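S.K.: Below are the sequence and a predicted model; questions follow.
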Amino acid sequence: MPAARSPADAPLFIVLNTGSGSQDAGHTREVIERLLGEAGRRHRVLPVQDGRRLPAVAWQAVQEARMQQGIVVAAGGDGTINAVAQAVLGSGLPFGVLPQGTFNYFSREYGIPADTESAVQLLLNGRLRSVQVGRVNDRIFLVNASLGLYPVLLENREDWKRQFGRSRVVALWAGVVTLLRGHRRMTLEMEHAGRLRTLHTSTLFVGNNRLQLEQTGLDGADALDQGRLAALALRPTGRLAMLWLLARGAFGRLGAADEVQSFSFSSLRLSVLRRGRRRSRIKVATDGEVSWMRAPIEFRALPDALSLIVPDDETA
């Protein structure tokens, strides 16, 4: 529930990823600065051309905002928003979002408009709401985290986007091609709720976004309101069956498939076994960004971790 109005005179420190989405970054910055200037709101735009510098620039924005009791804003896609939120977490600072990505699941979940002008107006007039984030090892995720097939799909999708542009159609076809190439199966040794279980799967997907779960027809959206994360695993199956699952997800019916196992948790610890031995490093995707993590992998829900600027009308 909304808790308080966003500070009306706090300066805004905006981390702008100039490589996110299909919009012209120069025009986006011009719109931001014009609207904030007209409103008489103090602000500073920190542009980032190289995505590898996002964490450093986000940390700089947090330090400056701390000194001036300001607000940190992420302008970009879900990956950019994740990087800035990682720096904001634990600082006690308000967090704002100007969506610039392809899917914008995080911003859409909380009614933040995709139109830059409307999103800037929200920064000026919105309210603060505490929202949950997920954490896997030392990284957070706002939308989802995964291991197995899904990180491979994301890497292939980025290759396709570099060649054919950023769009949902390109993302879909990248998924189809990935599934046709085949995939490895994993054996997971998982510990949660005081129980140890072994799971054979091609991918483990952990969701923290109601909108994404509902659009694909997955169970577990209600668990997010209880301070938990929603997980699903795909039982090992063939390529044609995987394509059928992709189609079911596109039509919002993935949760009803027999090949899908779902459960929820507040914390989960796992290892990946290969040929009877535990792997020391595992490839994990967080909000579309893929990285290697040391095993064992630990997931945890962090309720009320961020103070997000959202629309004054909670039905937005």
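M.R.: The structure has been received and is ready for your questions.

S.K.: CA atoms for contacts and neighbours, from now on please.
M.R.: Will do.

S.K.: Please enumerate the helices of the stretch 151-300 of the chain.
M.R.: Using DSSP state H, counting those that start in this stretch, the helices of the stretch 151-300 of the chain run over residues 168-180, 210-215, 221-224, 239-250.

S.K.: take the one below as the second:
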Amino acid sequence: MPRLRERLPRAVVHELAEGDDVSALVDAALASSTPPRVLGIYGGDGSVGTLAHVARRVGLPLLVFPGGTFNHFAKAADITSLDIAIDALVAGTGRAVDVGELTFTTGEPITLLNTASIGIYPAFVAEREKHEKRLGKGLAAVVAAVRIVRRSDPIEIEIDGRTARVWSIFIGIGRYYPVTVAPIERRRLDDGLLDVRILYANGQPRTRGAVALALGGKADAFAARLPFLQGPPAVEAFTAGDLRVASSDAGGRDPGYAHDGEASLRTPGDQHDDGRRLSIRIIRAGLQVYSPADRPRG
């Protein structure tokens, strides 16, 4: 990366290879005669999230260079180029941002920067993005929702003690916009809340699920007035400081989960009588990040 070496000639740069243990690399650097005072990462949301977890563990600030296909966290922090990130470092400007901690029945918690989800949400987003350039976001969402709901099955879950049959659960670190099942942006990194969107499937036609997934709660409310689609609201949205979810599918099916652009077909941890469990909590000001001087936030 010539531009990085040009502007930060004293930076120690390591190009990650497949199989590299980021945590071990940082520990080795900290044990050297010239330990780093800042950890930087060039990559997308998955790579940024991995180093953010290590930065929290070792108590160092994070410098993010947007270099992935999707750079949702960098965008939310107003870091849209390598030069903007370096300017923030040189100026010493930054902020403390909220993060989430995703915990399973076993293993170390995972640091969340953007979102986590269970069910069909990750597949819907991937399908929508395939068609956005050709169809635009609105029509792409409709096409994706119909295709994903048609070939998927709802899952049985228990969320904060309530049982339900759902298509998906979306959890955002901070409030996301617009108010739909699949929001796309946030305006603050420090509002101290989890943004939860649940798409229910309790006894409702698949069409209701597709409408709500593509167009949100207002469209679902309209659909509920139609004789062949009547039923309770398909979408629930609320904020919380923490959330506990257990998948309890009768067939023992593991719905998997996704976080910050990384998807898994298997939820870590052991199967319990009440299903595979995970919990998420907000950590206020859990990470220090270099970013441009604060601008007014909506």
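M.R.: Looks like it arrived, so ask away. Please read all numbers here as calculations on a predicted model, not as lab measurements.

S.K.: Indicate which one of the helices of the stretch 151-300 of the first structure is closest to residue 286 of the first structure.
M.R.: helix 210-215 (14.3 Å; C-alpha to C-alpha).

S.K.: Identify the residue of the second structure aligned to residue 110 of the first structure.
M.R.: Under the alignment (TM-score structural alignment), residue 110 of the first structure pairs with residue 77 in the second structure.

S.K.: For the closest residue to that match other than its chain neighbours, the count of nearby residues, please.
M.R.: Excluding the flanking residues, the one nearest residue 77 of the second structure by C-alpha to C-alpha, 6 or more residues apart in numbering is residue 291, at 6.2 Å. Using other C-alpha atoms under 10 Å, residue 291 of the second structure is surrounded by 26 other residues.

S.K.: Pull the contacting residues for residue 291 of the second structure.
M.R.: 77, 78, 79, 84, 85, 88, 89, 93, 94, 95 (C-alpha atoms under 8 Å, 6 or more residues apart in numbering).

S.K.: Check the residues you listed and tell me the two furthest apart.
M.R.: Maximum pairwise distance among the contacts of residue 291 of the second structure (C-alpha to C-alpha): 14.7 Å, between 84 and 95.

S.K.: How much space separates the residue nearest the centre of the second structure from residue 44 of the second structure?
M.R.: Closest to where the C-alpha atoms of the second structure average out (C-alpha atoms, centre = their mean) is residue 115, at 1.9 Å. In this view, residue 115 of the second structure and residue 44 of the second structure are 14 Å apart by C-alpha to C-alpha, to the nearest Å.

S.K.: tell me which residues of the longest strand seen in the first structure are tucked away?
M.R.: In the first structure, taking DSSP state E as the definition, the longest strand is strand 297-310. Buried residues in strand 297-310 of the first structure, counted by 16 or more other C-alpha atoms under 10 Å: 297-303, 305-310.

S.K.: same question, stretch 117-137 of the first structure
M.R.: Applying 16+ other C-alpha under 10 Å to stretch 117-137 of the first structure flags 119-136 as buried.

S.K.: quick one: secondary structure of residue 122 of the first structure?
M.R.: Under DSSP: H, G, I helix; E, B strand; the rest coil, the three-state class of residue 122 of the first structure is helix.

S.K.: Quick one: map it onto the second structure.
M.R.: With TM-score structural alignment as the criterion, residue 122 of the first structure matches residue 88.

S.K.: got it, and residue 231 of the first structure?
M.R.: That one, residue 231 of the first structure, aligns with residue 196 by TM-score structural alignment.

S.K.: Its match contacts residue 168, doesn't it?
M.R.: No. Residue 196 of the second structure lies out of contact with residue 168 (C-alpha atoms under 8 Å); the separation is 10.6 Å.

S.K.: So which of those two has more stuff around it?
M.R.: residue 168 (27 against 24).

S.K.: separation between the more buried one and residue 191 of the second structure?
M.R.: Taken as C-alpha to C-alpha, the span from residue 168 of the second structure to residue 191 of the second structure is 24 Å.

S.K.: now residue 176 of the second structure
M.R.: From residue 176 of the second structure to residue 191 of the second structure the distance is 11 Å (C-alpha to C-alpha).

S.K.: and what of residue 269 of the second structure?
M.R.: Note on residue 269 of the second structure: its distance to residue 191 of the second structure, by C-alpha to C-alpha, is 30 Å.

S.K.: now residue 163 of the second structure
M.R.: Applying C-alpha to C-alpha, the value for residue 163 of the second structure to residue 191 of the second structure is 28 Å.

S.K.: Would you map the strands across the stretch 1-150 of the second structure?
M.R.: 39-43, 62-66, 94-104, 110-112, 115-119 (DSSP state E, counting those that start in this stretch).

S.K.: In CSV, list those along with distance to residue 204 of the second structure.
M.R.: Shown next, in CSV, are these (distance: least, C-alpha to C-alpha, whole Å):
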stretch, distance to residue 204 of the second structure
strand 39-43, 41
strand 62-66, 41
strand 94-104, 30
strand 110-112, 32
strand 115-119, 17
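
S.K.: ok, now which ones touch the aligned residue in the first structure for residue 29 of the second structure?
M.R.: Counting by TM-score structural alignment, residue 29 of the second structure corresponds to residue 64 in the first structure. Contacts for residue 64 of the first structure were tallied using C-alpha under 8 Å, 6+ apart; they are 13, 70.
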